[in-house]
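Q: Following is a predicted model, sequence given first.
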Amino acid sequence: MALRRLESSAGAELFHRSKKGVRLTKAGEVFQQEAKALADQWHRLKESLVRSEEGLTGTYTIGCHPSVAMYSLPPILPSLLSDYPLLRLELQHDLSRKITERVIRGEIDLAIVVNPVRHADLVIRPLRKDQVGFFTSKTASSTNRLRESEKHPGPVLICEPDLIQTQTILRKSKLNFSRTVRTSSLELVAALTEAGAGIGILPG
C-alpha cells in the first residue's frame, strides 16, 4: 500500500511488479536519483543549521611572530577553545611582514602582527598599542649604558634587527652600539637585558 501511495503522489508508475518481485521503471529510476539528491541536500542543510547554532567549527590557521604569540594568545585562546569545542587551530610563526604576505596569498586565515601593511585584500583591526623603547638593567655596567667613552665606544645592543619597530627606533635614536646580539625572542632580550648583558629593545 505504501508503494501505491508513493506512485499516486508522484503521478507515475514507479515499479514493475511481477511474480519475481518488484523493479524500478524508467520513471522510478529518475525518481530514485532525484530523491537521493534531495535527501543529500536536506542533510547538508541540517549540518549548516547545526554549525550556525554551534558557532565556529573547522580548522583555522593563525599566524604570528613567536614573541607576539607569547603575550597575545594566552589571554584569548583558552576561552575561545572552551566556547567552541569543534574549533581546531593551527599556529604558524614568522616575522610579521612574512605572516602578512601569507595571509594575502590565502595560506593563513588570521594573523596577529605588528605594524600591518595596508592591502586591499586585508581587513585590519587594532588589538593593542605597544611603545617600543630602549631598556637597560639598573645594575648594568657602564659599558652597557647609553653613553660612549674612549675605552667603550658604545654599549651592546640586544634585539631582533629585522623587526620594523627595531629599525624605526634605531633610525630615530642615532645611537652607536659596539656590537649587536641578535635574537628573535623578546623573552630572551628581556632576560639578557635584566642580566646586564646590554641594551634591549622591547615593547613597554
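A: Okay, I see it. Numbers count the residues shown, from 1 in each chain.

Q: make it CA atoms for all contacts and neighbour counts henceforth
A: OK.

Q: longest helix in this structure, by residue count?
A: helix 26-54 (DSSP state H).

Q: Check the offset of that helix from the chain's centre.
A: Centroid separation for helix 26-54 versus its chain: 34 Å, with C-alpha atoms, centre = their mean, to the nearest Å.

Q: Could you do stretch 49-69 as well?
A: Centre-to-centre, stretch 49-69 and its host chain are 7 Å apart (C-alpha atoms, centre = their mean).

Q: Just confirm Gly133 contacts Gly204, I think it does.
A: Yes: the pair Gly133 and Gly204 qualifies as a contact (C-alpha atoms under 8 Å) at a distance of 6.7 Å.

Q: Which one of those two is surrounded by more residues?
A: Gly133 (16 against 10; other C-alpha atoms under 10 Å).

Q: Presented hereafter is structure B, for comparison with structure A:
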Amino acid sequence: MENFRLRVFRAVAEELSFRKAAEVLHLSQPAVSQHVRALEEEAGVQLFDRARGAGHGSQISLTEAGRVLLRYANAAAETMVEARRSLAALHEEADGPLKLGASTTVAQYLLPRILGAFLKQYPQVKLSLVSGNTEQIVEAVAEKKVELGIIEGPAMRREVKTERMVQDEMVLIVSPNHVWARKGGAIEKKELAKVPLLLRERGSGSRRVVERALKKLGLPLRSLQVAMELDSTEAIISGVEAELGVGFVSLWALGKALRLGTVKVVAVKGLEMRRDFSFVRLAGAEMTGAAAAFQRFALGAAGGGNS
C-alpha cells in the first residue's frame, strides 16, 4: 500500500547505497536510480548528495531535503502498516473461541437476539458466555477469563477500559393494583420513603445507578425501606408482580411484563436514571478476531435503541 517510490527512497536512505538498496528490493541498480530521480523531479528537490558516489558501490549521503522527506516517509510507512492491520481485522474471517462476559440484565434481555444473529453470520465461532453482576464481569475481564464484557454500570477498575454500546433507562415499576398505578401521574420523591423497595444486590451495576440517582435527588438509601435485595432483574419484576414492593429496573427488561400488563411504570418527579450498557476490555489490549467482529456486530445490532 505504500507509494513504491517512497519505499525505494527509504531503502536507499537506509543503506546509503544504490547498489545495496537494489539488492534489498530485488531490483536492478538502474531501476533504483530511476525511481529516485523521478521522486526528486516530482518533489523539485535533490534528495541525495552523489558527489561521493561516483565510484561503483561507494556511499552517498542525504541532503537536508532528503532528511526532511525521510521523516515523513517513515511516518507514512508506519501509518500504512496500521492501516493494513485495521483493514485485515475488518475483513478477518471470525472463527475459533470467543469468551464473552455479560452482566445479568444484558445477558438476559439484550444479548440473546444479538448472539443469535451473530452466530448465524459467523457459524465458525465457538461461543462461551459468563454472566454475573457488573463487578464480577469486570473482574473476569481484568483476570483475562473473558476477552470482552458488557456491563450495566461503572467499571471501577483502572486496568480496564469501557466503551459505550447502547443507552438504557432505569424506571420505577409497581403492581397494577398499587395506588400509584391507579391514580396516574408522577409521584413526589418523598412518597418513595413510604413503600417497601426491592433492590439488586451489592456489586450490581443497576444498584449503583439507582443509589447514585436517589442520593442526587436527596434520598440516601438509609432513608428508604429496603425490603429485599435480589440477585436479578427478573426477581425484582416477579417481586413487584407479587406486590412485595416497588423496584427500579431497566426498560430493556420490561417488554413482556408491559405487554401483559403485570407491572406499571410510574414516574418520580425530578428523577431520571439514564445509563450506558458498555463494552469492557483490558486497557491497552487490541480487539482482534472473533471478539473484534462481535463488538462491531453488536454495536450495529443495538444501535436501534431500546424499542
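A: Looks like it arrived, so ask away. All of these numbers come straight from a predicted model, not from anything done at the bench.

Q: If you count neighbours, what's buried in the longest helix of the first structure?
A: 28, 31 (16 or more other C-alpha atoms under 10 Å).

Q: Over to stretch 290-299 of the second structure?
A: Of the residues in stretch 290-299 of the second structure, 290-295, 297-298 count as buried by neighbour count, 16+ other C-alpha under 10 Å.

Q: ok, now stretch 62-79 of the first structure?
A: 62-69.

Q: Ok, stretch 25-34 of the second structure next?
A: 29, 32-33.

Q: all helices for the stretch 1-150 of the second structure, in order.
A: Secondary structure of the stretch 1-150 of the second structure (DSSP state H, counting those that start in this stretch): helices at 4-15, 18-25, 29-43, 64-91, 104-105, 111-121, 134-142.

Q: which residues of the first structure does the second one align to?
A: Yep, that's helix 18-25 of the second structure we're talking about. Per TM-score structural alignment, helix 18-25 of the second structure has no counterpart in the first structure.

Q: Against Ala10 of the first structure, how distant is the residue nearest the centre of the first structure?
A: Centroid check for the first structure by C-alpha atoms, centre = their mean gives Ile62 as the closest residue, at 1.2 Å. To Ala10 of the first structure, Ile62 of the first structure is 52 Å away according to C-alpha to C-alpha, to the nearest Å.

Q: ditto for Val132 of the first structure
A: Between Val132 of the first structure and Ala10 of the first structure the distance is 73 Å, computed by C-alpha to C-alpha.

Q: ok, now Thr139 of the first structure?
A: Distance of Thr139 of the first structure to Ala10 of the first structure, computed by C-alpha to C-alpha: 90 Å.

Q: Ok, Gly63 of the first structure next?
A: Counting by C-alpha to C-alpha - Gly63 of the first structure and Ala10 of the first structure are separated by 55 Å.

Q: Would you reformat the buried residues of stretch 290-299 of the second structure as CSV and include distance to Glu152 of the second structure?
A: CSV is the format used below for those (distance: C-alpha to C-alpha, whole Å):
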residue, distance to Glu152 of the second structure
Ala290, 22
Ala291, 19
Ala292, 20
Ala293, 21
Phe294, 18
Gln295, 16
Phe297, 19
Ala298, 15
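
Q: ok, the residues you listed vs Asp231 of the second structure, which is closest?
A: Taking C-alpha to C-alpha as the measure, Asp231 of the second structure sits nearest to Ala298 out of these, at 25.5 Å.

Q: Okay, and the closest one sits in which element?
A: If you go by DSSP states H and E, Ala298 of the second structure is part of helix 289-302.

Q: in the first structure, what residues pair with that helix?
A: Going by TM-score structural alignment, helix 289-302 of the second structure sits over no part of the first structure.

Q: Check which helices and strands that helix sits against.
A: helix 64-91, strand 96-103, helix 111-121, strand 160-174 (3 or more C-alpha pairs under 8 Å, 6 or more residues apart in numbering; DSSP states H and E).

Q: the inter-axis angle of that helix versus strand 96-103?
A: 50 degrees (axes from the mean of the first three to the mean of the last three C-alpha atoms, to 10 degrees).

Q: ok and helix 289-302 of the second structure relative to helix 64-91, angle-wise?
A: Using the same axes, to 10 degrees: helix 289-302 of the second structure against helix 64-91 is 70 degrees.

Q: Against Glu40 of the second structure, how distant is Gly66 of the second structure?
A: 9 Å.

Q: Next: Leu282 of the second structure.
A: Applying C-alpha to C-alpha to Leu282 of the second structure and Glu40 of the second structure gives a distance of 46 Å.

Q: Compare these two (neighbour count), which wins?
A: Applying other C-alpha under 10 Å to Leu282 of the second structure and Glu40 shows that Leu282 carries more neighbours, namely 21 against 18.

Q: contacting residues for the more buried one?
A: Contacts for Leu282 of the second structure (C-alpha atoms under 8 Å, 6 or more residues apart in numbering) come out as 141-142, 159-161.

Q: again, only this time at 10 Å
A: By C-alpha atoms under 10 Å, 6 or more residues apart in numbering, the contact set of Leu282 of the second structure is 138, 141-144, 146-149, 158-162.

Q: what about Ala227 of the second structure, how many neighbours?
A: Neighbour count for Ala227 of the second structure, taken as other C-alpha under 10 Å: 14.

Q: what helix or strand does the aligned residue in the first structure for it sit in?
A: Under the alignment by TM-score structural alignment, Ala227 of the second structure pairs with Thr180 in the first structure. For Thr180 of the first structure, the host element (DSSP H and E) is strand 179-182.

Q: mean deviation of that strand from the second structure?
A: Aligned to the second structure and superposed, strand 179-182 of the first structure gives a mean residue distance of 2.0 Å (mean C-alpha distance after the TM-score superposition for the first structure).

Q: any idea which helix or strand comes after that strand?
A: helix 186-194.

Q: Could you check how far that following helix is from the centre of its chain?
A: The answer for helix 186-194 of the first structure is 26 Å, by C-alpha atoms, centre = their mean.
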